[in-house]
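*Asks:* Sequence first, predicted model second:
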Amino acid sequence: MTDATTDNKRGRNGPFSSLFGENFSIGHALLEGRAFFALIAIIIVFSFLSPNYATVSNFLIMANHVAIFGLLAIGMLLVILNGGIDLSVGSVLGLSGVFAGFLLQGVELEWAGVILYPPVWAVVVLTISLGAFVGLVNGVLIAFFKVPAFVATLGSLYVARGVALLMTNGLTFNNLSGDPALGNTGFDWLGFNRIAGIPIGVIILAIVAVATGLLLMRTAFGRWLYAAGGNENAAELSGVPVKRVKIIVYMLSGSCAAIAGLVLSSQLTSAGPTAGFTYELTAIAAVVVGGASLMGGRGNVRGTMLGAFVIGFLSDGLVIIGVSSYWQTVFTGAVIVLAVMLNSIQYSGGGKR
């Protein structure tokens, strides 16, 4: 009797058990692949609404825009897998762009009476280091001082944005393409050059995404991250260096935000203190749309990239057909709520991704 009841619950018994099983599998597949199907639907709908949408050149342009959100989303994914949140990534993006612009404009050493113009590679290294430092501060506050991630990164959001405003007095660093006579040219290469027709920003996103995917799936750190995000106490009892993992995760998130800031300021050849405003919400949306659980321990890079393309292609499609930017904000918010609802359905009952 007990076995029969169990079989009925699992859909193994009864005249319609086979049909029920098939329907469940189809529904599960649709739920798992919702980001992919949403992206296909977006492309089809906007292709009908605008003849300029479904062209190779437009797809490359949109993908270059997605690169910014995608880089932020990869860092956000790592944090969310750890069961945390990073609200500072948009401000770190803005600060990184301003810091790069500050260095490219020349650093005056009053005591020596000279102005230094660091080469572009040095600017890139120093800027990424700055992003990692902000992440380090966040990680230490959260891991050792037990400051809630929401509070710690919210504070970093304001500090980073304030520092960017102080560095620029609220203005914008323009003409970051450099001067050949000063040896600081080449920064705009990130934003405008292409390799085999593919924008550099998209290539950078692909490299970071592949590296992160390998980190998660092929290394001990990836296993530690999933374990700590799923159950931090159990992971710590199992020997996982939970605090170290948390700090590294926030450092990687800050580094990704800094790379995004470099790519964005290179595309614009300018850097302003308000760049990246509310981008942290877009990054969270991309991760959630991609199927990651906000509770931690579930998610992957593939889904996050699909989520970033869903958000980016939807936003650009709305621009192309002339929809107001206010409505774009409404649609983004609706997508986030819908994605969280679907995630709740997917993970209810202990489902795994």
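*Replies:* Arrived safely, thanks for sending.
*Asks:* For the rest of this, base every contact and every neighbour count on C-alpha atoms.
*Replies:* Fine.
*Asks:* Show me where the stretch 1-150 of the chain has its helices.
*Replies:* With DSSP state H, counting those that start in this stretch as the definition, the stretch 1-150 of the chain shows helices at residue ranges 2-9, 17-32, 34-49, 56-81, 89-104, 120-143, 149-168.
*Asks:* Pasting the second one now:
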Amino acid sequence: MSSTDVSKMNPTAAKQKINLADLLIEGRAFGALLVIIVFFSLMSPNYLTVSNLLIMSSHVAIYGILAIGMLLVILTGGIDLSVGSLLGLAGIIAGFLMQGVSFNSLGVIVYPPVWAVTVMTLAFGAFLGSITGVLVAYLRVPSFVATLGIMYVARGIALLITNGLTYNNLGGNEAYGNTGFDWLGFNRLFGIPVSVIILALLAAIFGIVLARSAFGRWIYATGGNQRAAELSGVPVPFVHICVYALSGMLASVAGLVLSSQLTSAGPTAGFTYEMIAIAAVVIGGASLSGGRGTVRGTMLGAFVIGFLSDGLVIIGVSAYWQTVFTGAVIVLAVLLNSLQYGGKRF
């Protein structure tokens, strides 16, 4: 009896084989993270300190939140090049609202509270993401082209709103009742930065969704074989719209966190962050052809990218070399994943 026949007769064995492959991929990412920590700890005594680890983790939170949204899209076999621009636009929208919305006809200026600013910003990010989903699901526009267009639209809107300038001092004003925006970037709960807690909560939520819910199974099925998923009753257009809307919303969350950390928002924020998000997903073991990947692996990939970047800064490596090293890590991760998945093209 062939091994194929055995796998068919024993689904448990096949499932264990898949889980073992996932563990090997994530093991590589975890091993790379350990190597990075050990290397930079030897190079700098300040690297492996509690304060520095927390600072680096707050930086990783931006990448990790973006990467979760990117993972959802990649699992369906798509790609989202707009997340960096949506991140920048989210900060601009928040800054615009924090500065007050003027109604000239009424002669009044409204200063929305921070919670309202947050809700409107997230809603706008989800709206732009859903537009991408409609283009992909119903108009059959390739995700690369659709998200490339939204990337330019978002960046253009940010430039139009600000006229190329930056919103500064987003701390708010007590007299206007809109203080507290910097809470995301600077506050800590139990000594842990709020941004890291947000990342952990989002990772836990989407990890459970992908592993335990019907929607998660729909996402994997869509990326594994879209035609078969449709024949099985999976609402593929609905899945596409949802994952792009979620990606846009998560990009807005990352934009709010970044603007809160900087207490400012500029139209060029998030430039090339989409590449970092893709890198985190790939390093974490996801296949760019869809259907394979986990939140756990993506988080490892985000920490690899973040700890590597911050480590290079700490030891004084040129920013140009940082780009080279990051690119080399991405290429190596794609190569290893290609070998892991039997040499299939991504």
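*Replies:* Sure, I can see it. This structure is a prediction, so every number in the text was calculated from the model and none was measured.
*Asks:* looking at the helices of the stretch 1-150 of structure 1, which is closest to Asp179 of structure 1?
*Replies:* Put simply, out of the helices of the stretch 1-150 of structure 1 the one that sits nearest Asp179 of structure 1 is helix 89-104, at 9.6 Å, with distance taken as CA to CA.
*Asks:* mean shift of the closest one relative to structure 2?
*Replies:* Once fitted to structure 2, helix 89-104 of structure 1 is off its aligned match by 0.2 Å on average (mean CA distance after the TM-score superposition for structure 1).
*Asks:* from the middle of its chain, how far away would that helix be?
*Replies:* Remark: helix 89-104 of structure 1 is offset 17 Å from the chain centroid, using CA atoms, centre = their mean, to the nearest Å.
*Asks:* Where in structure 2 does that helix align, residue-wise?
*Replies:* Residue correspondence for helix 89-104 of structure 1 in structure 2, counting by TM-score structural alignment: residues 83-98.
*Asks:* most neighbours per residue, which of the helices of the stretch 1-150 of structure 1?
*Replies:* helix 89-104 (a mean of 30; mean count of other CA atoms under 10 Å).
*Asks:* Point out the other elements, helices or strands, that that helix touches.
*Replies:* helix 120-143, helix 149-168, helix 242-268, helix 279-289 (3 or more CA pairs under 8 Å, 6 or more residues apart in numbering; DSSP states H and E).
*Asks:* go with 10 Å
*Replies:* helix 56-81, helix 120-143, helix 149-168, helix 242-268, helix 279-289 (3 or more CA pairs under 10 Å, 6 or more residues apart in numbering; DSSP states H and E).
*Asks:* Any chance of a markdown table for these, columns distance to Asn233 of structure 1?
*Replies:* Formatted as a markdown table, those follow (distance: least, CA to CA, whole Å):
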| stretch | distance to Asn233 of structure 1 |
| --- | --- |
| helix 56-81 | 15 |
| helix 120-143 | 13 |
| helix 149-168 | 17 |
| helix 242-268 | 9 |
| helix 279-289 | 24 |
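*Asks:* out of the ones you listed, nearest to Leu214 of structure 1?
*Replies:* Judging those by CA to CA, what sits closest to Leu214 of structure 1 is helix 56-81, at 12.7 Å.
*Asks:* Against which helices or strands is that closest one packed?
*Replies:* Helix 56-81 of structure 1 makes packing contacts with helix 89-104, strand 198-199, helix 200-218, helix 220-230, helix 242-268, helix 279-289, helix 301-320 when contacts are defined by 3+ CA pairs under 10 Å, 6+ apart.
*Asks:* average gap between the third one and structure 2?
*Replies:* When you say that, I think you mean helix 200-218 of structure 1. Counting by mean CA distance after the TM-score superposition for structure 1, helix 200-218 of structure 1 comes out at 0.6 Å.
*Asks:* could you give the angle of that helix to helix 56-81?
*Replies:* Relative orientation of helix 200-218 of structure 1 and helix 56-81, computed by axes from the mean of the first three to the mean of the last three CA atoms, to 10 degrees: 40 degrees.
*Asks:* One more: the first one?
*Replies:* For helix 89-104 of structure 1 and helix 56-81, the angle between their directions (the same axes, to 10 degrees) works out to 110 degrees.
*Asks:* quick one: what's aligned to Ile259 of structure 1 in structure 2?
*Replies:* Per TM-score structural alignment, the equivalent position to Ile259 of structure 1 in structure 2 is Val253.
*Asks:* ok, now Gly113 of structure 1?
*Replies:* For Gly113 of structure 1, the aligned residue in structure 2 is Gly107 (criterion: TM-score structural alignment).
*Asks:* again with Val337 of structure 1
*Replies:* When structure 2 is aligned by TM-score structural alignment, the residue opposite Val337 of structure 1 is Val331.
*Asks:* any idea of the angle the strand or helix carrying its match forms with helix 295-314?
*Replies:* Using DSSP states H and E, Val331 of structure 2 sits in helix 319-340. Using the same axes, to 10 degrees, the inter-axis angle of helix 319-340 of structure 2 relative to helix 295-314 is 150 degrees.
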